[in-house]
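Asks: need a 3D model of the sequence below.
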Amino acid sequence: EASQKYFEHMFEDFITDRKYSGEVSEGVSTRCASGTNRTIESGFSIVDRLFSQSPNMSIPRRCARLMVMRNHTMEWMASKSPEDRHSIVVAARSSVPSIRTENALWKKHLASEILKRAHEKERERVSKRAAVTMRRYKAVRDVASSGIVIDIAEISVLLDPLPATERVKALRAQIRFRERALLQPPPTDRIYVLSKEGKPLSEDELRRRLIILIEDDLRGMLITRSLPSSLIGCDKRRWLAGGSMVG
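Replies: Prediction:
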């Protein structure tokens, strides 16, 4: 009854046969839409204060306290006769066990959902890490037969004996190796995006990008300088046995 009175008071303009029960034209001021946020801010402040005063209080109980205060329930109770107040209190107390049971089930369900989400996030993390490792392994494998190109002059040495299709693959492999195995920071935006409008880049564009990466690497001498000489130009078997490079 208290909730019904509160609802009628806040939305009385829209109740059937009231002022705005039919169609409402734009720009009409009504009592249900407050001009300020004071009401809702007051409600949040009450809940926040309850968190500070009683941190162990359950959320349903906080909501109940807020509703009692907002709906003026105690004033409404005071208007009732002693017999009515007694019957209301008895009915409320009799519902406590069922409320506690529902609250326990809700907590159990919440804990289950949290655990489920934690498992999903862990599975996503492991899957992502495995995908990164596989891409890194493939990048090493694709350059294993020819070795790393660490100088601009070596590009022609690598590409000249190859047919056109193989030259494109070799250039892509060198770029992917720098991205995924050496983890070379990109000197320019989107340099590791090897397609444009859904189409693979041309051989000339791939060569240009590889030159940019080599020049940037040689300028800093931070990546290829640290590579063991045994990993440059070695055969596939020794590449894949190169320890941390494929680990």
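Asks: only C-alpha atoms from now on, for both contacts and neighbour counts.
Replies: OK.
Asks: elements contacting the lengthiest helix in the chain?
Replies: As assigned by DSSP state H, the longest helix anywhere in the chain is helix 96-142. Using 3 or more CA pairs under 8 Å, 6 or more residues apart in numbering; DSSP states H and E as the contact test, the elements touching helix 96-142 are helix 164-176, helix 236-240.
Asks: how far off centre is it?
Replies: 13 Å (CA atoms, centre = their mean, to the nearest Å).
Asks: after that helix, next one along is what?
Replies: Proceeding N to C from helix 96-142, the next assigned helix or strand is helix 153-159, under DSSP states H and E.
Asks: if we can go back for a sec, pick the most buried one from the helices and strands packed on helix 96-142.
Replies: Among the helices and strands packed on helix 96-142, judged by mean count of other CA atoms under 10 Å, the one packed with the most neighbours on average is helix 164-176 (a mean of 19).
Asks: how close does A170 get to P161?
Replies: To P161, A170 is 11 Å away according to CA to CA, to the nearest Å.
Asks: and what of S127?
Replies: 39 Å.
Asks: again with D216
Replies: 26 Å.
Asks: neighbour count: these two, which is higher?
Replies: D216 (17 against 10; other CA atoms under 10 Å).
Asks: give the buried residues for the helix or strand hosting that one.
Replies: Assessed by DSSP H and E, D216 sits inside helix 203-220. Neighbour-count burial for helix 203-220 flags 203, 206-207, 209-217 (criterion: 16 or more other CA atoms under 10 Å).
Asks: another sequence for comparison is provided below:
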Amino acid sequence: MLEDSIKEGRQIRTKYQERLKEIENKRKEKLRKKQIALERKQKAAIKTKTKHTSDVIYYGLWQRPDEVHAILNVITAVTEKRKALRSQIKFRQKVLKQIVVDKKLYFVSEKGKALSLKKLNSNVIKLIVDATEGPSEETVARGVPLFVGKKALRTFKEGKWNGRVLSVVKGFPNL
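Replies: This next block holds a predicted model:
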């Protein structure tokens, strides 16, 4: 009976070790797949940013409303004007990550139909004006301080690590 229980204990231990290795292998495989998916996503993001950047290099980055009108007057084809306006909008959205109050400024179509040149033009001008107003206006627009949502290095007695700023603790009331 003692020998049977010893054998049974060994079998249970070997099954436990096998199961533990199996779980570890599954976890490693899942982590590897997640890493591959993340790499693909990053490559796709870099590819789109590169495309938007090359488009803006071709048309130039418009920084003043009068510059928008001047460049659009030079371009003769309607499709080329549309492409130029779209490139400005997408570059500001995807590459510069410009924050705006109204997300509709980034739309280039509505209900499956392309927006008119007039609407795209006004959206680009609004984006340019919003960009030139500065960070104080951005704070008012979002209703949160600029560093909320940014990554920051956290230092504690135990060590350091990167973290994301979630919110700001309000100070004492002014007396």
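Asks: before we move on, the earlier item: which bit of structure 2 covers the longest helix of structure 1?
Replies: Helix 96-142 of structure 1 corresponds to residues 9-55 in structure 2, going by TM-score structural alignment.
Asks: how far apart are that stretch and its match in structure 1?
Replies: Taking mean CA distance after the TM-score superposition for structure 1, the mean distance separating stretch 9-55 of structure 2 from the aligned residues in structure 1 is 1.3 Å.
Asks: and I212 of structure 1? What does it align with in structure 2?
Replies: So, by TM-score structural alignment, I212 of structure 1 is matched to K126.
Asks: got a list of what that match touches?
Replies: L105 (CA atoms under 8 Å, 6 or more residues apart in numbering).
Asks: what separation do you get for it and W62 of structure 2?
Replies: 12 Å.
Asks: what's K90 of structure 2 aligned with over in structure 1?
Replies: Match for K90 of structure 2 (TM-score structural alignment): R176.
Asks: that match against Y192, yeah?
Replies: Yes: in this structure R176 of structure 1 lies within contact range of Y192 using CA atoms under 8 Å: 7.5 Å.
Asks: once aligned to structure 1, how far is stretch 78-89 of structure 2 on average?
Replies: Looks like 0.7 Å for stretch 78-89 of structure 2 (mean CA distance after the TM-score superposition for structure 1).
Asks: could you find the closest non-adjacent residue to the match of K90 of structure 2?
Replies: A139 (5.8 Å; CA to CA, 6 or more residues apart in numbering).
Asks: wait, that neighbour sits on R172?
Replies: No: using CA under 8 Å, A139 of structure 1 is not in contact with R172; the gap is 9.5 Å.
Asks: select, out of the helices and strands packed on helix 96-142 of structure 1, the one closest to L66 of structure 1.
Replies: helix 164-176 (59.6 Å; CA to CA).
Asks: other SSEs contacting that closest one?
Replies: Counting by 3+ CA pairs under 8 Å, 6+ apart, helix 164-176 of structure 1 packs on helix 96-142, helix 203-220.
Asks: hang on, L153 of structure 2 in a strand?
Replies: Yes: judged by DSSP: H, G, I helix; E, B strand; the rest coil, L153 of structure 2 forms part of a strand.
Asks: who are the contact partners of the residue nearest to it when sequence neighbours are not counted?
Replies: With CA to CA, 6+ apart as the criterion, L153 of structure 2 has its nearest non-adjacent residue at 4.5 Å, and that residue is N162. For N162 of structure 2, the contact set (CA under 8 Å, 6+ apart) comprises 151-154.
Asks: dump those into CSV; add neighbour count as well.
Replies: Output for these, formatted as CSV (neighbours: other CA atoms under 10 Å):
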residue, neighbour count
K151, 12
A152, 13
L153, 10
R154, 12
